[in-house]
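Asks: Model the following, please.
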Amino acid sequence: MKADKVIERGVIAWMADNPVAANLLMIIVMAGGLAAIIGIEKEVFPTFPTETVSVVVPYPGSSPEEVEQGIVLRAEEAVQDVVGIKKITSQAREGVGAVHINMHPGTEMNAALAKIKNRIDGISSFPVDAEQPVVDVAQWRMRAMRLSLFGDLTERQFKELADELRDELLALPDVTQVTIDGVRKYEIVIDVSENALEQYGLTFEQVAMAVRKRSQDLPGGKLRTSEGAITLRSVSQAYTGEEFADITVLSRADGTRIRLGDIATVRDGFDEQATLSRVNAKPAVTLSAYQVEGQDVLAMTEALRQWAAQKQGDLPPGVELVVWSDRSV
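Replies: Just a heads-up that it's a prediction; the model follows:
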């Protein structure tokens, strides 16, 4: 007890005898604290590891029932006995199937991802039209802010403006994920006439094959010259209704060709899924910015607010941009 008092008196006495050193020590401690505060990651809610592996398989043109039978059930069967799985949940939607595999806490996710990917890649019974499976560890994310555009624009104008603004938001240094809600996806509908097929002696399978083969970009190799190598590529992917209508379905010996537009009605529009999004009783589209692990939500939302204030004056007449659902406040 006496020793403690002696030490205490000794430290205080030393500081009293050396005020410059004591003040210098205090400044160092304060500077270290300020540096630590600046470097601390700021979050509205704490982040947790997801410990979930997602398997997504696009299956264009399929119904939810076809996705369930052809994609979801086969993926579940392939991974169900992987060690460490806690729960498997699946979704079968029009044109895509998703399987979410939750692992037990503490599971080595890289090893689990490799095992699940090997199982999925080994499935040979997926439908022929199914695209390559995408297998990855689900990324944690939380919506940081919503920005809504509203005004008197057509659906196509809203879609084009929203895509443009999304690209601008992703160019901000603190923003990495932005989604668009309230507009439908582009869709090209091809209605083939049975009478036209009979007239030209074609089948529906021939038309589908012609569209599939002629609407794609293909590599053509390289041409080596004295000045260097030239990459050759056939660019014929169709993107608009007019481009699809101009696809050649049948070429005859006399040089005439039957175009898709001659035997079908091609409509360039949006998918049939109903979407209703309104702000202040006007049509609207919403851009949602997400915070992912490691990002500073305060810096992100501040950058978004500044961008929105500057962008308001550049919008078309009658269109407004509002910020809402700010998770930083």
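Asks: Going by C-alpha atoms from here, please, whenever you check contacts or count neighbours.
Replies: Noted.
Asks: Tell me who's in contact with the closest residue to residue 248 other than its chain neighbours.
Replies: The shortest distance from residue 248 to any residue that is not its chain neighbour, by C-alpha to C-alpha, 6 or more residues apart in numbering, is 4.4 Å, and that residue is residue 259. When contacts are counted by C-alpha atoms under 8 Å, 6 or more residues apart in numbering, residue 259 touches 245-250.
Asks: cutoff 6 Å now
Replies: Contact criterion C-alpha atoms under 6 Å, 6 or more residues apart in numbering gives 246-249 as the residues in contact with residue 259.
Asks: which helix is the longest one in the protein?
Replies: In terms of residue count, the longest helix belonging to the chain (DSSP state H) is helix 19-39.
Asks: That one: which residues count as buried?
Replies: When burial is assessed from 16 or more other C-alpha atoms under 10 Å, helix 19-39 yields no buried residues.
Asks: who touches that helix?
Replies: When contacts are defined by C-alpha under 6 Å, 6+ apart, helix 19-39 is touched by residues residue 15.
Asks: Where do the strands of the stretch 101-250 of the chain begin and end?
Replies: Remark: strands of the stretch 101-250 of the chain, listed N- to C-terminal, are 134-137, 141-151, 177-181, 186-192, 218-225, 228-234, 248-251; assignment by DSSP state E, counting those that start in this stretch.
Asks: can I get these in TSV with distance to residue 321 and mean neighbour count?
Replies: Putting the strands of the stretch 101-250 of the chain into TSV (distance: least, C-alpha to C-alpha, whole Å; neighbours: other C-alpha atoms under 10 Å) gives the following:
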stretch	distance to residue 321	mean neighbour count
strand 134-137	34	18
strand 141-151	5	20
strand 177-181	14	16
strand 186-192	23	15
strand 218-225	41	10
strand 228-234	42	11
strand 248-251	44	16
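Asks: want to put them side by side, so please do this one too:
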Amino acid sequence: MISALIHAAIRRRKVVLGVAAVLSVFGLFTYLNLPRESNPDIPVPFVSIQVPYPGVSPEDAERLLVRPLETELQSLEGLKEMNGVAVQNAAMIYLEFDVSFDVDKVLQDVRAKVDMARGRFPPDAEEPIISENNVNDNPFIGIMMYGAAPERTMYQAARELQDRLETLPGVLRTDLGGGREEVLEVTIDPARMQAANVSASELAQVIGRNNQLIPAGNLRTKDTEFAVKIPGVVEKPDDILALPIKRNGDRLITVGDIGQVRRTFKDPGRITRFNGQPTFSIDVVKRSGANILESVKQVRAAVAEEQKRWPETIQVAYTFDESEFIERSLSILESGLIIATILV
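Replies: Predicted structure coming up:
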């Protein structure tokens, strides 16, 4: 049997060589387009939603946050299971979909449903956080920004770079570390505050009421429905200084009459250093199924493009670049295949 096959292949050697050449071309094309990873990429059909709400009890979180979300999310296409968890200061929803789910479509549908549910959230509830679960949830490259530039300049550059990286097709998310969140700090003159007969609680209520997005219900059209909110978020110091507190006779007392506002930073929750210097770090996590080698090239290209707009005092370095390990592994594999082909 085997002897007959060998003789047939020898008699039709041109056909055999042609088939081998075609298969080799297709094999090379497939190899060049395969995703390169150090670990297998396993798609996980899970999506989580977290809604922070400082000060809320588990009972109130279930009533005010979990139930509106469950009402909207239960109609999602392909939803297999939904679990809601209410804890102190937050509420979480965990969604499981069919294994054949389309992650981009699912995330789009989830965001739309969450936006509809937010119209029934309390005003003090924070922005919902929607996360795509991924087995390979570790960063594939880290970006370190350091130098002698002012902290505010570096923070602004890091935020802009973070937004740019999250638009790349192979990037799932980015985590910014080492940066302190910028805030507006109101400094009150006790003497002027007492003269205007304004209490600390009145001042806090005025600022809190005027720094939030106010739900205005849902707007229905012929084809769709979406939530409407009235913007009322403080964006610059003058917005706070102009806030009215109370009327004292014919005079309207504002925040600017009893205090001052300045930009500052929150106390750091984590300190990041690189080569002994204060650093802003950006950890980049890849999207499921993305090619790490191609994603690293896109990340480095985006950083190089953004760096052209930065002052020369901001320097950039890369850490734990996973593509370097993959390239070394591929080089060993390719050399082994070439040697085996020559020997055979």
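Asks: For residue 304 of structure 1, find the nearest of the strands of the stretch 101-250 of structure 1.
Replies: The stretch from the strands of the stretch 101-250 of structure 1 with the least distance to residue 304 of structure 1 (C-alpha to C-alpha) is strand 141-151; that distance is 8.1 Å.
Asks: Which residues does that closest one contact?
Replies: Contacts to strand 141-151 of structure 1, defined as C-alpha under 6 Å, 6+ apart, come from residues 282-292, 318-327.
Asks: just the buried members of those?
Replies: 283-292, 319-321, 323, 326-327.
Asks: about what we covered before: need the strands of the stretch 101-250 of structure 1 in CSV (columns: distance to residue 3 of structure 1).
Replies: Putting the strands of the stretch 101-250 of structure 1 into CSV (distance: least, C-alpha to C-alpha, whole Å) gives the following:
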stretch, distance to residue 3 of structure 1
strand 134-137, 58
strand 141-151, 55
strand 177-181, 61
strand 186-192, 81
strand 218-225, 85
strand 228-234, 84
strand 248-251, 99
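Asks: out of these, which comes closest to residue 46 of structure 1?
Replies: For residue 46 of structure 1, the closest of those is strand 141-151, at 10.4 Å, according to C-alpha to C-alpha.
Asks: ends of stretch 118-125 of structure 2, how far apart?
Replies: In terms of C-alpha to C-alpha, to the nearest Å, the two terminal residues of stretch 118-125 of structure 2 are separated by 9 Å.
Asks: Report the buried residues of it.
Replies: In terms of neighbour count (16+ other C-alpha under 10 Å), stretch 118-125 of structure 2 has its buried residues at 118-121, 124-125.
Asks: And the helices in the stretch 201-344 of structure 2, which stretches?
Replies: Using DSSP state H, counting those that start in this stretch, the helices assigned to the stretch 201-344 of structure 2 run over residues 237-241, 255-258, 292-307, 322-343.
Asks: Pull up the gap between residue 169 of structure 1 and residue 265 of structure 1, please.
Replies: When distance is defined by C-alpha to C-alpha, residue 169 of structure 1 is 38 Å away from residue 265 of structure 1.
Asks: who's more crowded, these two?
Replies: Remark: of residue 169 of structure 1 and residue 265, residue 169 carries more neighbours, 21 against 15, as counted by other C-alpha atoms under 10 Å.
Asks: Per the alignment, name the residue of structure 2 opposite that one.
Replies: Residue 169 of structure 1 maps onto residue 165 in structure 2, with residues paired by TM-score structural alignment.
Asks: Residue 262 of structure 1 too?
Replies: Counting by TM-score structural alignment, residue 262 of structure 1 corresponds to residue 257 in structure 2.
Asks: burial of its match, as a residue count?
Replies: Residues near residue 257 of structure 2, counting by other C-alpha under 10 Å, number 17.
Asks: Flag every buried residue along whatever helix or strand residue 67 of structure 2 lives in.
Replies: Secondary-structure element containing residue 67 of structure 2, defined by DSSP states H and E: helix 67-73. The neighbour-count criterion (16+ other C-alpha under 10 Å) identifies 68-70, 72-73 as the buried residues of helix 67-73 of structure 2.
Asks: do stretch 303-314 of structure 1 as well
Replies: For stretch 303-314 of structure 1, burial by neighbour count (16+ other C-alpha under 10 Å) applies to 303-305, 308.
Asks: For the stretch 1-150 of structure 2, which segments count as helices?
Replies: Using DSSP H, counting those that start in this stretch, the helices found in the stretch 1-150 of structure 2 span residues 2-11, 13-33, 58-61, 67-73, 103-118.
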